[in-house]
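> Next comes the sequence, and after it the predicted model I'd like to discuss.
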Amino acid sequence: MSAPTQFRAGDSVVWNETLSYPPADGWVLKYRLLFAGATAVEIPSVASGDGYAVSIDASTSSAWVAGSATLVSWVERAAERITIGQMLVEILPDLGAIANYDGRTANQKALADAKAALSAYLASGRGHVAEYSIAGRTMKFRSMDEIAALVEHYERECAKDRAALALLDGGSPGRVMTRF
């Protein structure tokens, strides 16, 4: 399947599908997008040369809920049906229609939380109790070193995320190699 792995709700989406078997002649390619908690969406295609052209208009995708979905494809001819494949796709939110959006990754959110915890720890200015017990219940707090290590961990993870995104956008991984 050559369908995109991400769809943006509210956007038009177009792609071409070429199958090695069966040939496009006489067969109809169909897609279905299955959501965990919503109604499935049928996605039609039209024959285009030796393949198929698939098109989803903006009004159709605007009703999609952000999250994971399964895209299934198959071909049909009379009483015959052949499943081509299925893949997990991500539906991204319609940024033109939502009021609030936090576009940070999970690592960026965790880094912000760890930095806030370290800042609060340092700002308290008093001796810190590492552990205490009341009525058989024990509470243990992280030390400043543990929080600082957590900050460093998430800074590295965020750097990896940025490098991966830079590669996807055609950027450099940060290394220049030469050969003579």
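Nice, thanks for sending it over. Numbers count the residues shown, from 1 in each chain.
> For the rest of this, base every contact and every neighbour count on C-alpha atoms.
OK.
> Checking my notes, Asn16 in a strand, right?
Yes. Counting by DSSP: H, G, I helix; E, B strand; the rest coil, Asn16 falls inside a strand.
> so Ser55 makes contact with Glu42?
No. Using CA atoms under 8 Å, Ser55 makes no contact with Glu42, being 11.3 Å away.
> List the buried residues for the longest strand along the chain?
Using DSSP state E to define each element, the chain has its longest strand at strand 80-92. Of the residues in strand 80-92, 84, 89-92 count as buried by neighbour count, 16 or more other CA atoms under 10 Å.
> For that strand, which outside residues touch it?
1, 4-9, 64-76 (CA atoms under 8 Å, 6 or more residues apart in numbering).
> from the chain's centre, how far out does the helix or strand just after that strand sit?
Downstream of strand 80-92, the next assigned helix or strand under DSSP states H and E is helix 106-123. On the basis of CA atoms, centre = their mean, to the nearest Å, helix 106-123 sits 24 Å off its chain's mean C-alpha point.
> just checking, what packs against helix 106-123?
With contacts taken as 3 or more CA pairs under 8 Å, 6 or more residues apart in numbering; DSSP states H and E, helix 106-123 sits against helix 144-168.
> buried residues in the helix it packs on?
In helix 144-168, the ones that count as buried by 16+ other CA under 10 Å are 147, 150-151, 154-155, 157-158, 163.
> here comes the other one, which I'd like you to weigh against the first:
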Amino acid sequence: MPTIPTSEPTLIDAGNTAKWLKSLPEYPASAGWVLSYELVNAAQRIAFSSTPSTDDHLVNVSAATTGSWVPGSYDWRALATLGAEIYTVGKGRIEIAPAFGAAVDARSQARRTLQAIEATLEGRASSATAEYQIAGRALKYIPIPELLMLRDRFRRDVKAQDDAAAVAAGLGARGRIFVRFGS
């Protein structure tokens, strides 16, 4: 049986059980205090409560419940409640990660931008139009030399990310050849 953490996590994977045991000596569960949590971001509000575990508060959110949570960053607060008394006993930030295997775009911002720039360049390769005007409204495209500079910048960013991932996986950075000369 895994050890139950005693503090709030900073990351919860959607579709996994979220469990921790919170000790609040000033607000013991045995005296009737209930610990509840609110997670809020611009798109969603998530609320759940603990159950008593002697004096402590056991938070145990099922995998089925977290599986419905929308991935993203949330601000959270913990509330201790007894009747009409409510006290904030904790605050923080938590990340809800997508469930493994969920259909999400896991590309980095740099990789998405690079691919968008390359698609734009490919589409513009067959068009000589730099700007046009219809009914008094004008549209002007980013000049191709500027797109090429942006593409090169994002290529470097993506390569740096790929190199960092390769080093983290123990593979070493691509494109580097190390030579040692000895006698």
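Now that the structure is in, tell me what you want to look at. A quick note: this is a predicted structure, and the numbers were derived from the prediction, not measured.
> ok so, going back, which of the buried residues of helix 144-168 of structure 1 lies closest to Val46 of structure 1?
Ala163 (38.6 Å; CA to CA).
> measure that closest one to Gly170 of structure 1 for me?
Note on Ala163 of structure 1: its distance to Gly170 of structure 1, by CA to CA, to the nearest Å, is 11 Å.
> Superpose on structure 2 and give me the mean offset of the longest strand of structure 1.
Once fitted to structure 2, strand 80-92 of structure 1 is off its aligned match by 2.8 Å on average (mean CA distance after the TM-score superposition for structure 1).
> So Tyr52 of structure 1 lies in a strand, does it not?
Yes. Under three-state DSSP, Tyr52 of structure 1 sits within a strand.
> these two touch, right, it and Thr18?
Yes. Using CA under 8 Å, Tyr52 of structure 1 is in contact with Thr18, at 6.3 Å.
> Looking at those two, which one has more neighbours?
Between Tyr52 of structure 1 and Thr18, counted using other CA atoms under 10 Å, the more crowded position is Tyr52 (21 against 17).
> Can you give me the distance of the more buried one to Pro44 of structure 1?
10 Å.
> Now for the two: what residues contact both?
Leu29.
> Number of residues surrounding the residue nearest to Trp33 of structure 2 when sequence neighbours are not counted?
Leaving out its chain neighbours, the residue that sits closest to Trp33 of structure 2 by CA to CA, 6 or more residues apart in numbering is Leu82, at 4.9 Å. Around Leu82 of structure 2 there are 15 other residues, counting by other CA under 10 Å.
> And for Ser143 of structure 1?
Ser143 of structure 1, neighbours per other CA under 10 Å, totals 14.
> Am I right that it is in contact with Val129?
No. Contact criterion CA under 8 Å: Ser143 of structure 1 and Val129 do not qualify, at 9.1 Å.
> Now do the shared contacts for these two.
Overlap of the contact sets of Ser143 of structure 1 and Val129 (by CA under 8 Å, 6+ apart) is empty.
> Please point out which parts of stretch 113-127 of structure 2 sit buried.
So for stretch 113-127 of structure 2, counting by 16+ other CA under 10 Å, buried means 113-114, 117-118, 121.
> And it, how far out from the chain middle?
Counting by CA atoms, centre = their mean, stretch 113-127 of structure 2 comes out at 28 Å from the chain centroid.
> what's the answer for stretch 47-63 of structure 2, then?
25 Å.
> just stretch 111-125 of structure 1 next, same as before
Using CA atoms, centre = their mean, the offset of stretch 111-125 of structure 1 from its chain centre is 29 Å.
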